[in-house]
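Asker: Pasting the sequence and the predicted model now:
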Amino acid sequence: MNRAWGTVLLAAGFEVGWVLGLGHADSWWTWGATVAAIAASFGLMIAAVRAIPAGTAYAVFAGCGTAGTALAEIVWLGAHADPVKLGLIALLAAGVVGLKWLSGSPQKEGEAR
């Protein structure tokens, strides 16, 4: 199970790479790297949802990718680090952690959480 969550996080890292790549690709090499990152991201997600619920995995993937992209723009591309923006990224991260925590152990049918 933990390996599957690691796979989701790795897929989100590739998502950050391809999203940033789309905005900055200007040669055959950078376009090739962007396409490779897209393929890796989706391939890793396909592997991950074989072991964990697809809805939760996708929510964590999208949240990590969104937060990662916003932070990468601040750190590497000089985007404005507005306190409200940082607070919303923290709120997003809290939601991702909450989803991961709630999906920690499989629930049997009819069993209350």
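Answerer: Alright, I've got the coordinates. Residues are numbered from 1 along each chain as shown.
Asker: From now on I want contacts and neighbour counts done on CA atoms only, so please keep to that.
Answerer: OK.
Asker: Pretty sure Ala12 sits against Ala62.
Answerer: Yes. Assessed by Cα atoms under 8 Å, Ala12 is found in contact with Ala62 at 7.1 Å.
Asker: Comparing the two, which residue is more hemmed in?
Answerer: Ala12 (28 against 19; other Cα atoms under 10 Å).
Asker: this is the comparison structure:
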Amino acid sequence: MDKNWIKVIVAAIFEVGWVVGLKHAFDFWTWTGTAIAIFISFYLMITAGRKLPVGTVYAVFVGLGTTGTVLFEIFFFGEAFKVSKILLILLLLVGVVGLKLVTKDKSKEGRKA
């Protein structure tokens, strides 16, 4: 796997952290952690977007972040578990994986030339 796609995945993990932080932060330290997670998340996404197609990077970033946030809320904060919600998350993930599979990396194209 290309290191830039790993950056996108790590950025999505930090996205889950800052989205949850925006909802649950309550003091200086939790708000500081949220701000740091925002910075890391966007930094990684932007640097990956320099080598990969930006639209696909953003779609994967948001799709994984949304999935992670919903699952985090279900498992750690008592959000209602609904089969329809899980099915829609799976549909979202299928779309994200599909986008990644049909998108050519700029970095790989440059190496072939």
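Answerer: Nice, I can see it. No experiment lies behind these values; they were computed from the predicted model shown.
Asker: Make sure Thr69 of the first structure is actually in contact with Gly21.
Answerer: No. Using Cα under 8 Å, Thr69 of the first structure is not in contact with Gly21; the gap is 10.8 Å.
Asker: And the top helix by length along the second structure against the first structure, how far off on average?
Answerer: Longest helix in the second structure, counting residues (DSSP state H): helix 54-77. After superposition onto the first structure, helix 54-77 of the second structure sits on average 0.5 Å from its aligned residues (mean Cα distance after the TM-score superposition for the first structure).
Asker: next helix or strand past that helix?
Answerer: Using DSSP states H and E, the helix or strand that follows helix 54-77 of the second structure towards the C-terminus is helix 83-102.
Asker: ok, and what's touching that following helix?
Answerer: Contacts with helix 83-102 of the second structure, where a contact means Cα atoms under 8 Å, 6 or more residues apart in numbering, come from Thr56, Ala59, Val60, Gly63, Leu64, Thr67.
Asker: Neighbour count and distance to Leu44 of the second structure added to these, as a markdown table?
Answerer: Below are the contacts of helix 83-102 of the second structure laid out as a markdown table (neighbours: other Cα atoms under 10 Å; distance: Cα to Cα, whole Å):
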| residue | neighbour count | distance to Leu44 of the second structure |
| --- | --- | --- |
| Thr56 | 17 | 14 |
| Ala59 | 17 | 14 |
| Val60 | 25 | 13 |
| Gly63 | 20 | 16 |
| Leu64 | 25 | 14 |
| Thr67 | 18 | 18 |
